[in-house]
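Asks: sequence and predicted structure, then a few things I'm wondering about:
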Amino acid sequence: MRRVVITGAGVISALGPDLPSFWASLAEGRSGIGPIKAVDCTPLRFSNGAEVQDFDPFLHFDPKAAMQLDRTVQLAGVAAAEALKMSGLILEPARTAVVTGCCVGGKTTEDETYRQLYEEKKTRFDPLTIPKVMANGAASYISMHHGITGPAYTVSTACASAAHAIGQAFWMVRAGMVDAALAGGHEAPFSLGMLRGWEAMRVVAPDTCRPFTVDRKGLILGEGAAILVLEPLESAVARGAHILAEICGFGMTSDASHITMPSAEGAAAAMRAALADGGLAPGQIGYINAHGTGTPANDATETKAIRAVFAEPPVVSSTKSMHGHTLGAAGALEAAAAMMAFERDLLPPTVNFTQPDPACDLDVIPNQARAARVEAVLSNSFAFGGLNAVLAFRRAG
């Protein structure tokens, strides 16, 4: 089987419009969480989110294309273009895959359509409504825009969607099914109906996201996209490409227990599977980008899972404290954050940290990034429905 590396990455999030701004914000511990502008949150119990700021689709797409794409697809298209430009890879269309993760699809379009139906009593709608709301819109757009004719599909496994997408793309490249892949996730959940649904769950914080702290009150929703370019190590070396990281392992499990309550056993099994798949010993992991949602149940359960796998747990942080919980895109943004630690020898912090919680007795890099040279990292994604996905990366070389 072939070794697989990352040669390009594109990110658009509340932390900025590209990968450099994303990483700069993480390194500085600068949060992108603030008042939600897309929706009037007056009737809601919360008003903060992590939105992409000042996004103008007409700067990235021609007017016709911009009008035909939901915001979630637009974000993915921007991230894919950045990733391909960085990689410098000349695609072989039939030997390239596109695998994207998305949790909820085109909610902006869907919400507006229902508003027109029930509030304005309209009976005629945009004929492209269905293509704009389908969860696979980004995979289809990326494949068509870049002329990719190999496998193209979308994984929808709630908050593990992007990690599942990257993991499956990794296995496809490693096994020789394809010679390259664009993989990641995207999400744009800021619509009134979606926010009402999250409000009903009582898991959204009224102020900000404080993972692993004793006074944490819940998650903060975010939007964005991240796409990675995967290719075999041999081809990357042959063309002199800059290698960001090697993706070496992927593990996935199902809790088969509760629809929303996480399981330490299932999460631990996924981490062990990723280590085994990557041929890594627990002691080789120097950093974990945690799922770290900031909810009381998740953070304590994830801590228990990490301690079950590691006799001496590595340092851990949750970058959701800065870019929010981007649902189907989370695993991709966090994979990008984890592997950039190799580029800068710097581990991103958990910001908004106040006081430690005895149930979360880990070194969570509170508030300030930490200089450290690590050889391998994990990126954890644990989703509603009990679906767990863990990615393992190691330093290129």
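Replies: The structure has been received and is ready for your questions. Numbering: from 1, shown residues only.
Asks: CA only for contacts and neighbour counts going forward, please
Replies: Noted.
Asks: which residues touch residue 3?
Replies: Residues counted as contacts of residue 3 (C-alpha atoms under 8 Å, 6 or more residues apart in numbering) are 174, 232, 233, 234, 246, 247, 248.
Asks: hmm, try it at 7 Å
Replies: Residue 3 sits next to 174, 232, 233 when contact means C-alpha atoms under 7 Å, 6 or more residues apart in numbering.
Asks: with neighbour count added, can I get these in CSV?
Replies: Output for these, formatted as CSV (neighbours: other C-alpha atoms under 10 Å):
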residue, neighbour count
174, 23
232, 24
233, 20
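Asks: in helices, which of these fall?
Replies: Where those overlap with helices, as defined by DSSP state H, the overlap consists of 174, 233.
Asks: got another, please set it beside the one above:
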Amino acid sequence: MNRRVVITGCAAITPIGHGKADIVRAMQNGVSGVKPLRSDGLLTDYIHSGVYGTVDYPIEYEFKRSHRKTMGPVSYYACQVAKEALAESGLDTAFITSGRMGVAFGSIHGSPSVQRQIYQVFFDATGARLTSVGAVDYLKSMVHTTAVNITRMFGITGRVISSSTACTTSSQSIGFGYEAVKFGLQDAMLCGGADEYDTTTVAVFDNLLACSTDYNDRPHLTPRPFDQHRDGLVVGEGAGAVILEEYESAKRRGAPILGEVIGFSCNNNGGDLILPNKDGIMQTIRLGLDNAQVPPEAIDFISAHATATKMGDVIEAMAMAEIYGKGPRVTGLKSYMGHTMAACGVIETIQTLYMMQEGFIAPTLNLETVDERCNGVRHVQQLLEAPIRLAAVQNFAFGGVNTCLILKRAGE
């Protein structure tokens, strides 16, 4: 069985907006979602980086109390985008709860804010009692909290996949969902990822000297993917969800078809757990193209992983140059909102879908002078009115995990 897989719903909460109108407006007008890092009264005194991709607007959550009690902040994000994506898809409750639909959704490490509260109880010198740890705190903080809270809220009884591979979490989720539908294991999958605001993630990358520090007083000027003056990544928060569905089923019920997933690949570098690897990235790209059965010259646009680290951008640019040359246009979408961690793959997929639908290509924000080592690809530095028929979304993670998704515009 080898079925077509289309996207019939999507939703995102990002530092540049909640919903298509806000996100498209930000991309077309060069609006950054990077803000000053909020003090937490603990870690921020020791962190050099002072910037964060922040969701700083109110969100109306209309969840039942029975559902809220097992949800930390990361699950609030996840369930909200799941709710919106399901609503757009038009799938009815009978289908959603039939077992024919599954969930592939993840985060980096559950809810760190809840985890921190638990640790404080155990290490509190004042002798706080163990009973101050809530009965459901584990359910809020466990790694698969986003996936299972989604299944509980919407009554989804199909398979559950909860990837937790750092920066490739949600791109893997989409890929695994695509394979489940393509090969008839499920008729639909709700896929995505989420991460919440927390300074522990910043501290980790800060200790690795990977965070941006030169623009603390000018947050909107960082990150700067591929730019000569980039100085590291910016941690961000957010969530995204897409509904993947078998094409014939979606067509029969008159569902909105937003785009199509036609290829997916995932591999590992088999070596260093931190530095990206050119050969590993190139293999992933080639495997993705092979899976989609399209040649490199057919790709119109690439959403690059492009975290704005000093070596990561160079290695990715060299890998793309060797396979694509200066064919497809390339944008680093993290320039608008920082690195949203587990959510980055799905958010960048949704941004790419929006550009496909609206006929434009957003530039890489803050890319003023291209690093000569990154100059082998066709960077987008100004807003373009241009069609995207086929696009690649690339993401790479700690541990040497690489992914590539190939998307096709609806109606092609």
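Replies: Perfect, thanks for sending it. Quick caveat: nothing in here was measured; it's all calculated off a predicted structure.
Asks: now the TM-score, please.
Replies: Scored by TM-score structural alignment, normalised by the length of the first structure, the superposition of the two chains gives a TM-score of 0.95; 394 aligned residues with a C-alpha RMSD of 1.6 Å.
Asks: what span of the first structure lines up against stretch 387-405 of the second structure?
Replies: Stretch 387-405 of the second structure falls opposite residues 373-391 of the first structure when the two are matched by TM-score structural alignment.
Asks: do stretch 104-117 of the second structure as well
Replies: Mapped onto the first structure using TM-score structural alignment, stretch 104-117 of the second structure spans residues 99-112.
Asks: residues of the matching stretch that come out buried?
Replies: 99-111 (16 or more other C-alpha atoms under 10 Å).
Asks: sorry, back to before: now the end-to-end length of the match of stretch 387-405 of the second structure.
Replies: For stretch 373-391 of the first structure, the first-to-last residue distance is 19 Å (C-alpha to C-alpha, to the nearest Å).
Asks: only the buried residues of it, if you could.
Replies: Neighbour counts over stretch 373-391 of the first structure (16+ other C-alpha under 10 Å) mark 373-391 as buried.
Asks: quick one: the helices in the second structure?
Replies: With DSSP H as the definition, the second structure shows helices at residue ranges 20-29, 65-68, 73-89, 93-96, 112-123, 137-141, 145-154, 169-182, 199-207, 247-252, 278-292, 312-324, 344-358.
Asks: what helices or strands is the third one leaning on?
Replies: The one in question is helix 73-89 of the second structure. Helix 73-89 of the second structure makes packing contacts with strand 5-14, helix 145-154, strand 188-195, strand 238-246 when contacts are defined by 3 or more C-alpha pairs under 7 Å, 6 or more residues apart in numbering; DSSP states H and E.
Asks: ok, residue 385 of the second structure to residue 20 of the second structure distance?
Replies: Residue 385 of the second structure is 18 Å from residue 20 of the second structure, by C-alpha to C-alpha.
Asks: swap in residue 402 of the second structure?
Replies: Relative to residue 20 of the second structure, residue 402 of the second structure is positioned 27 Å away (criterion: C-alpha to C-alpha).
Asks: which position in the first structure pairs with residue 243 of the second structure?
Replies: Superposed on the first structure with TM-score structural alignment, residue 243 of the second structure falls opposite residue 229.
Asks: contacting residues for its match?
Replies: Listed by C-alpha under 7 Å, 6+ apart, the contact set of residue 229 of the first structure reads 6, 7, 8, 9, 83, 84, 87, 181, 182, 183.
Asks: 10 Å - rerun?
Replies: Taking C-alpha atoms under 10 Å, 6 or more residues apart in numbering as the contact definition, residue 229 of the first structure lies against 5-10, 80, 83-89, 97-98, 166, 169-170, 180-184.
Asks: do residue 100 of the first structure as well
Replies: With contacts defined as C-alpha under 10 Å, 6+ apart, the neighbours of residue 100 of the first structure are 76, 135-140, 142, 152-156, 161-166, 168-169, 182-186, 225-227, 328-329, 332.
Asks: fine by me, we can end here.
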